[in-house]
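# Fold the following.
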Amino acid sequence: MDGVMELPMKAGTNMKVAGKTVYVFVLLSITMVMTLAGNNIVMTVGNSSILTCPFKGQISMLTWTITPKVGCPCALVYRIDTNMTHRTNCSDNINWTFRAGLAPALAIRQVEIAQEGNYSCEAASTDGNFHMMYSLTVLAPPRLSLYCDEQGSPVCKAVAGKPPAQLSWVPESSSTAEEKHQDNGTVTVLSKFTACSTNVTSVTTCMVSHPAGNWSQSIACCPSKKTSFFLHAGIITCVLIIITLLAAIYCFKLHSDRPCHKTKPSEIAPIHSQQLKRSKYESAISQDDTMEVEPYTTYVQKENVIYNSVSDLTVGQNLPQDLCPET
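Now for the predicted structure:
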């Protein structure tokens, strides 16, 4: 009977041990999940906050490790037994804060964008080691700027916001916003009002939506008459230049496609060949006539020379002409 009674007692003891084991495992799992997930903290640039590290028992040392998204990590260590603090690569606005009856905590004063990142603490106490991690997100509210451009159109600008601001117009506009990213993680958003109607003298309102707050501002812009005149004149000039170029190109192509001669080549060729043959024939006849006339001309010239010589001789001797010798 004693052996029979011992079996249920051992089984109950084993069940209690197994239950405690499962309970410890669940606690460890929850602690690990909390350590990995951490707590999300959202702060606005210039604000302050205090981060605490939970623990049990009598604390002996407390350590904070800060890992920013940009830059080198920093660490703060505080030893309770010696009342000594140590810091490495930490900004002046991050330091210990001591409160009466409470454990030391981490104070962040006038937070900056560069201090966005993970903040983890580790506390060593008589009951063990305790961990906690915070994920810090820093918001930068944009600076609203609303003005009229050279064409007289309203322009809304949300400068250096983090995250980017959302812009909208009243009355509704069909314009799209442009984003310009800065090196420090902020974004400037610009939107130009495009009126859906011709009533451009009405008051327009720019509305800015951001996690750090909402803002709105109104303005009334008048279109610039000088700018509109030059704009229309430029458009008309460009249209006239294009039309002139197209007309010149069309005329050039039209004249280049036409033949060079106005009359038909088939009618000109026979007439030209007949005229050429006729001119050759007339030149040949004139040459023959010249050759026939040349002997007679030579003979006449010789007779004239002889006659002149006899006349000169008669005159020189003063002879009467009836006494001249016959030739």
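# contacts, neighbours, all on C-alpha from now
Will do.
# For S266, give its distance to S273.
Using CA to CA, to the nearest Å, S266 is found at 12 Å from S273.
# try D149
Taken as CA to CA, the span from D149 to S273 is 80 Å.
# please give me the structure for this one as well, since I'd like to look at both together:
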Amino acid sequence: MLCPWRTANLGLLLILTVFLVTEAERAARPNDSLILHHSKENVALASSSSCMDETQITQNNSAFLTEANTSWPILMGKNAVLCCPPIALKYLIIITWEIILRDQPFCKKAYKKETNETKETNCTDERITWVSRPDQNPALQIRPVAITHDGYYRCIMGAPDGNFHRGYHLQVLVTPEVTLFQSRNGTAVCKAAAGKPAAQISWIPEGDCVTEQEYGGNGTVTVKSTCHWEGHDVSTVTCHVSHLTGNKSLDIELPPVAGAKKSAKLYILCIILAISVLIIVGFIWLLKIGRCRKHKWNKTEATPVEEDEMQPYASYTEKSNPLYDTTNKVKVPQALQSEVETNLHAV
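As a prediction, this is how the structure comes out:
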């Protein structure tokens, strides 16, 4: 069984140990008044176009930021503001910007607080300047950003407790000019010209493609993709260009493939041939009908007409009238007949 006074002594000893460890850590830290509070807000502001000032300084610093490097892609033609580390300006001794650009000499911009003077070394680009007076805002600005501003920018802030750094790997982006056209041999060509960095080209549907890249002297890249869909019944294709500055899609209609063209021509030829045969057969049939009618008409005109046919009523009267019937003659008395015969003999 534990005694109450022993338990209390153990608790006091534990509290004293924690207090001593906390004080030792606090004594080992540098002067907190020089460092800005490293919160999520400060990180967001550091990546934005506006810089922090002394009103954001807090005495309760929870992180010790000595150096930071940021990769910053920015579109050509925009304005850029590069910020220094979040250090209270009243504690600064010197501010230096080091600028390393491609194919250009090392540039250095410095401000010395003691003499309140600025100095530049090998800095010839007039678009890279201080945002305002260095003693008020040590940030650097680029107005506007060009391809030649690709490079590394570092702000060094000298204070009694040491130097603090913040660097930027500035990557200037250039939007490519996208075109889609059909070549003479029937293939489709998609071109993303003068982009930075190089664009990615894909096709819908996928075909047999060849992609080429052409590098410009200013760091831009032209990508050309040539595709054909031999043996596939494809009427419309889509070229999709992916780039850091945004994506773009273009459509184009393709003519029928060679096999389809041949089949269509053969089909049309068969239809024309069938129509021609029908016309010829119809013409021959009409010609035969005309000849038959003419022959029949001539035969009808050459046949003689019988008298009985020309005088049907007279013939009918003669044959049907008893007066003209030779087989049914009227009988004469015999005495009269003898007398007639005697007279005939006498004559």
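# which of D149 and S273 of the first structure has more neighbours?
Set D149 of the first structure next to S273 and count neighbours by other CA atoms under 10 Å: D149 wins out with 14 against 11.
# Excluding chain neighbours, give the residue nearest to the aligned partner of that one in the second structure in space.
With TM-score structural alignment as the criterion, D149 of the first structure lines up with S183 in the second structure. Using CA to CA, 6 or more residues apart in numbering and skipping residues adjacent in sequence, the residue nearest S183 of the second structure is V189, 6.9 Å away.
# For burial, what's the neighbour tally of the counterpart of A114 of the first structure in the second structure?
In the second structure, the residue matched to A114 of the first structure (TM-score structural alignment) is T148. If you count neighbours by other CA under 10 Å, T148 of the second structure ends up with 15.
# residues touching T148 of the second structure, list them.
L101, R102, N218 (CA atoms under 8 Å, 6 or more residues apart in numbering).
# Show me where the stretch 201-347 of the second structure has its helices.
258-302, 307-310, 312-320, 334-346 (DSSP state H, counting those that start in this stretch).
# can you tell which of the ones you listed is closest to E177 of the second structure?
helix 258-302 (31.7 Å; CA to CA).
# In terms of secondary structure, what does that closest one contact?
If you count contacts as 3 or more CA pairs under 8 Å, 6 or more residues apart in numbering; DSSP states H and E, helix 258-302 of the second structure packs onto no helix or strand.
# So what's the gap between that helix and the chain middle?
With CA atoms, centre = their mean, to the nearest Å as the basis, helix 258-302 of the second structure stands 53 Å off its chain's centre.
# Give me the aligned partner of R87 of the first structure over in the second structure.
So, by TM-score structural alignment, R87 of the first structure is matched to E120.
# The closest residue to that match other than its chain neighbours sits in which helix or strand?
Spatial nearest neighbour of E120 of the second structure, chain neighbours left out: K109 (4.5 Å); criterion: CA to CA, 6+ apart. Applying DSSP states H and E as the criterion places K109 of the second structure in strand 107-112.
# Can you tell me what sits against that strand?
93-100, 117-123, 134.
# With stretch 243-260 of the second structure instead?
Contacts of stretch 243-260 of the second structure (CA under 8 Å, 6+ apart): 75, 173-175, 178-182, 186, 188, 197-200, 230-242.
# Just the buried residues from these, in ChimeraX please.
Entered in ChimeraX, the line below selects the buried ones among the contacts of stretch 243-260 of the second structure, by 16 or more other CA atoms under 10 Å:
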select :75,173,174,175,178,180,181,182,186,188,197,198,199,200,234,237,238,239,240,241,242
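# In strands, which of the contacts of stretch 243-260 of the second structure appear?
75, 173, 178-182, 188, 200, 236-242 (DSSP state E).
# Looking at these, spot the one nearest W297 of the second structure.
T236 (66.4 Å).
# Now do the same for the closest one: its match in the first structure.
In the first structure, T236 of the second structure lands on V203 (TM-score structural alignment).
# Quick check: chain neighbours aside, which residue is closest to its match?
A220 (4.4 Å).
# which residue lines up with the one you found in the second structure?
By TM-score structural alignment, A220 of the first structure lines up with E253.
# What segments of the stretch 1-150 of the first structure are strands?
39-44, 49-51, 59-68, 74-79, 84-88, 94-97, 105-108, 117-125, 128-139, 143-148 (DSSP state E, counting those that start in this stretch).
# okay, and the second one goes to which residues in the second structure?
Matched against the second structure by TM-score structural alignment, strand 49-51 of the first structure falls on residues 80-82.
# what about the matching stretch, how far off from the first structure?
Mean deviation of stretch 80-82 of the second structure relative to the first structure after superposition (mean CA distance after the TM-score superposition for the first structure): 0.8 Å.
# Contacts made by that stretch with the rest, please.
Under CA under 8 Å, 6+ apart, the answer for stretch 80-82 of the second structure is S49, S50, I74, V131, A139, L140, Q141, I142, R143, P144, V145, Y168.
# Drop anything exposed from those residues.
Applying 16+ other CA under 10 Å to the contacts of stretch 80-82 of the second structure flags I74, V131, A139, L140, Q141, I142, V145, Y168 as buried.
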